[in-house]
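> curious how this folds, go ahead:
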Amino acid sequence: MDEVQVVVAHSERATLRVGDVFLKVDADQARIDAEVEAMSLAPVPTPKVLWRKPPVLAITAVPGATLGRLGGPATGSSAAWAAAGAALRKLHDAPLPPRPGRAGRSAAALTAELDDECGRLVASGLLPVGLVARNRRAAEAALRPWTPAFTHGDLQIAHVFLDGDEVTGIIDWSEAGRGDALYDLATFTLGHEEHLDDVIAGYGTDVDLDVIHAWWSLRSLLAVRWLAEHGFDPFAPGCEVDVLRSRM
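Below you'll find the model as predicted:
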């Protein structure tokens, strides 16, 4: 191969692509262990593990293309978005994995984290107090009891690959585990509200839209400062800050 592509890199981990092989470098071995375990248990297409030599995990690329990315235009038919919803429902209906995931934090823990983060956002001047306060109130609906499901925990639109209307692979399982199913639905549709109905049509069950809207606010509030501190731009058009403004 004549090129090594840096897919993502920050102080916690990095992912490199060499041809059809992805190399994930992560100093947190528990995170790599959780990813490998989740991919082995998930009833949906996932990358194949080629080898592991801590701190590196080598996996195959998956075929197909994503439906877009946060901050960019969304692609794909309504049927493609519905297919993603159906795959997500299949995951959520699977037997529970042994570990709690990112989507499995308790309401008490989330409340404490959210209140702390909102205080930091205002104190630093990163976001205006009114924007933070309104979204903090909107986020309250997500802080409720939920039935544990097998969740991906970081189901960004860029992590689901399709070929036409068929899901060919879901990547990046390091945050997977037992958690709130609506967190996954909210993460996948973050910034692409116009496709929420299609995803729910494929998901095939009643969904509390107020909770999904609340997760959009909650997830964005928790992400803005971390993204800004790790070289990403949450203020880019269509990204987290625009999501918070849209909730106004």
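> C-alpha from now on. contacts and neighbour counts both.
OK.
> strands of the chain, start to end?
5-9, 13-18, 21-26, 49-53, 56-60, 65-66, 148-151, 160-163, 166-170, 177-180 (DSSP state E).
> just checking, what packs against the fifth one?
Here strand 56-60 is seen to pack against strand 21-26, strand 49-53 when contacts are counted using 3 or more Cα pairs under 8 Å, 6 or more residues apart in numbering; DSSP states H and E.
> starting at the chain centroid, how far to the shortest one?
Pointing back at strand 49-53 there. Distance of strand 49-53 from the chain centroid (Cα atoms, centre = their mean, to the nearest Å) equals 23 Å.
> tell me which residues touch the spatially most central residue of the chain, please.
The C-alpha lying nearest the average C-alpha coordinate of the chain belongs to Asp154 (Cα atoms, centre = their mean; 2.4 Å). Neighbour list for Asp154: 102, 172-173, 175-176, 184, 187 [criterion: Cα atoms under 8 Å, 6 or more residues apart in numbering].
> from the residues you listed, pick the one nearest Leu70.
Thr187 (10.0 Å; Cα to Cα).
> in a markdown table: the contacts of Asp154, plus distance to Thr147 and neighbour count.
Formatted as a markdown table, the contacts of Asp154 follow (distance: Cα to Cα, whole Å; neighbours: other Cα atoms under 10 Å):
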| residue | distance to Thr147 | neighbour count |
| --- | --- | --- |
| Arg102 | 15 | 18 |
| Asp172 | 23 | 22 |
| Trp173 | 20 | 26 |
| Glu175 | 18 | 22 |
| Ala176 | 16 | 28 |
| Asp184 | 13 | 23 |
| Thr187 | 18 | 21 |
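> which of the strands of the chain sits closest to Gly202?
Among those, the nearest to Gly202 by Cα to Cα is strand 166-170 (12.0 Å).
> for the comparison step, fold the sequence that follows:
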Amino acid sequence: MLVRMVSTAPADEVQVVVAHSERATLRVGDVFLKVDPDQDRIDAEVAAMALAPVPTARILWRKPPVLALAALPGAPLGRLGTPSTASAAAWCAAGATLRELHTAPVPARPGGAGRTVDVLTAELDTECAWLVAHAVLPAAVVTRNRRVAEAALRPWPAAFTHGDLQIAHVFTHGERVTGILDWSEAGRGDALHDLATLTLGQEDRLPDLLAGYGSPVDLAVIRAWWSLRSLLAVRWLLDHGFDPASPGCELDVLHARM
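As a prediction, the model looks like this:
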């Protein structure tokens, strides 16, 4: 499995943006090609992009299993594992854009941020047991983060959520958001999940994001989602060739709770 993140690509070269056994994204010049054999997932992404009241990438064409998207202007807010160099104004703009998304009419489809509390609790119990059994993390770190994560396991008001709002998915230019990528997990869910995912490993940028968001949030729930998302992600990342132990990534996030 090959993973390679790029910001530009010569027109005569194929660049791998991200790839694993489920899907891949390639870049050729100013065109991104998403290759995904799960057409239900692509259908959901296209539908969410049509509904979202925020900038998204322009769809150029679609021929299963490929979806072609135009490159977004600007640059991503950052990359997981590397401190964001985007300005406070850019983060503030991202917050305002997310507020617009979260207050839009709620889709009928549950998204990645919309799993029920019972489902999340069961997944969390399974993953915590696996992390300890396979000595991926010390039991004390898992126990502490499991306790922190409990604050996210509560009823939440349904919102239109992106569902997988990684920092590399939000593009800005100057003081405006030019687009948000990868909507396959979008749907009804917990708005605080989006805020937490965007600031995972970028905790110092949360005040700028919330300044633009303009609505009070429960910081304990944001911290809970940092722990919960990281605990749930580690095994998947290892199984798909990613390294959650890279500086600033999921294992560092979990250790930071200690």
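> quick one on the thing from earlier: can you redo the strands of structure 1 as TSV with mean neighbour count and distance to Asp33 of structure 1?
Output for the strands of structure 1, formatted as TSV (neighbours: other Cα atoms under 10 Å; distance: least, Cα to Cα, whole Å):
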stretch	mean neighbour count	distance to Asp33 of structure 1
strand 5-9	12	19
strand 13-18	16	14
strand 21-26	20	11
strand 49-53	12	10
strand 56-60	19	10
strand 65-66	20	25
strand 148-151	26	16
strand 160-163	21	21
strand 166-170	21	17
strand 177-180	26	12
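> the residue nearest to the centre of structure 1 maps to what in structure 2?
In structure 2, the residue matched to Asp154 of structure 1 (TM-score structural alignment) is Asp164.
> residue boundaries of the helices in the stretch 101-250 of structure 2?
Remark: helices assigned in the stretch 101-250 of structure 2 by DSSP state H, counting those that start in this stretch are 117-133, 139-149, 191-198, 206-213, 219-239, 250-256.
> whereabouts in structure 2 does stretch 62-79 of structure 1 align?
Mapping stretch 62-79 of structure 1 onto structure 2 (TM-score structural alignment) gives residues 72-89.
> show me what the matching stretch is in contact with.
Under Cα under 8 Å, 6+ apart, the answer for stretch 72-89 of structure 2 is 7, 57, 90-91, 166-175, 178-179, 200-202, 205, 208, 246-249.
> still on that earlier bit, indicate which one of the helices of the stretch 101-250 of structure 2 is closest to Pro64 of structure 2.
Of all the helices of the stretch 101-250 of structure 2, helix 219-239 comes closest under Cα to Cα, at 25.5 Å.
> that closest one corresponds to what range in structure 1?
Going by TM-score structural alignment, helix 219-239 of structure 2 sits over residues 209-229 in structure 1.
> mind listing what's buried in that stretch?
211-222, 224-225 (16 or more other Cα atoms under 10 Å).
> what of stretch 73-85 of structure 1?
74, 78-85.
> now stretch 33-48 of structure 1
34-39, 42-47.
> for those residues, which one is nearest Val18 of structure 1?
The closest of these, once distances to Val18 of structure 1 are taken by Cα to Cα, is Pro47, at 14.8 Å.
> which ones are touching the counterpart of that closest one in structure 2?
In structure 2, the residue matched to Pro47 of structure 1 (TM-score structural alignment) is Ala57. By Cα under 8 Å, 6+ apart, Ala57 of structure 2 lies in contact with 69-72, 179-181.
> could you rerun that using 6 Å?
Going by Cα atoms under 6 Å, 6 or more residues apart in numbering, Ala57 of structure 2 touches Ala70.
> can you find the partner of Gly201 of structure 2 in structure 1?
By TM-score structural alignment, Gly201 of structure 2 lines up with Gly191.
> same deal with Glu123 of structure 2?
Match for Glu123 of structure 2 (TM-score structural alignment): Glu113.
> I'd like the distance between the residue lying closest to its match once chain neighbours are set aside and Leu244 of structure 1.
Leaving aside its sequence neighbours, Glu113 of structure 1 sits nearest to Leu222 (Cα to Cα, 6 or more residues apart in numbering; 8.0 Å). Distance, Leu222 of structure 1 to Leu244 of structure 1, by Cα to Cα, to the nearest Å: 11 Å.
> over to Ala149 of structure 1?
In terms of Cα to Cα, Ala149 of structure 1 sits 27 Å off from Leu244 of structure 1.
> and for Ala201 of structure 1?
For Ala201 of structure 1, the distance to Leu244 of structure 1 - Cα to Cα - is 25 Å.
> now do His192 of structure 1
On the measure of Cα to Cα, His192 of structure 1 and Leu244 of structure 1 end up 13 Å apart.
> nearest to Pro65 of structure 2, of the helices of the stretch 101-250 of structure 2?
Comparing these by Cα to Cα, helix 219-239 comes nearest, at 22.9 Å.
> check which helices and strands the closest one is in contact with.
helix 139-149, helix 191-198 (3 or more Cα pairs under 6 Å, 6 or more residues apart in numbering; DSSP states H and E).
> superpose on structure 1 and give me the mean offset of the last one.
After superposition onto structure 1, helix 191-198 of structure 2 sits on average 0.2 Å from its aligned residues (mean Cα distance after the TM-score superposition for structure 1).
> need the residues that contact that helix.
Contacts of helix 191-198 of structure 2 (Cα under 6 Å, 6+ apart): 159, 161, 165-167, 222, 225-226.
> now do the longest one
Contacts to helix 139-149 of structure 2, defined as Cα under 6 Å, 6+ apart, come from residues 132, 224, 227-228.
> equivalent range in structure 1 for stretch 21-28 of structure 2?
So stretch 21-28 of structure 2 sits over residues 11-18 in structure 1, by TM-score structural alignment.
> circling back to that earlier point, and the buried residues of stretch 33-48 of structure 1, which is closest to Ala108 of structure 1?
Ala34 (23.7 Å).
> map the closest one onto structure 2.
Ala34 of structure 1 maps onto Ala44 in structure 2, by TM-score structural alignment.
> perfect, that will be all.
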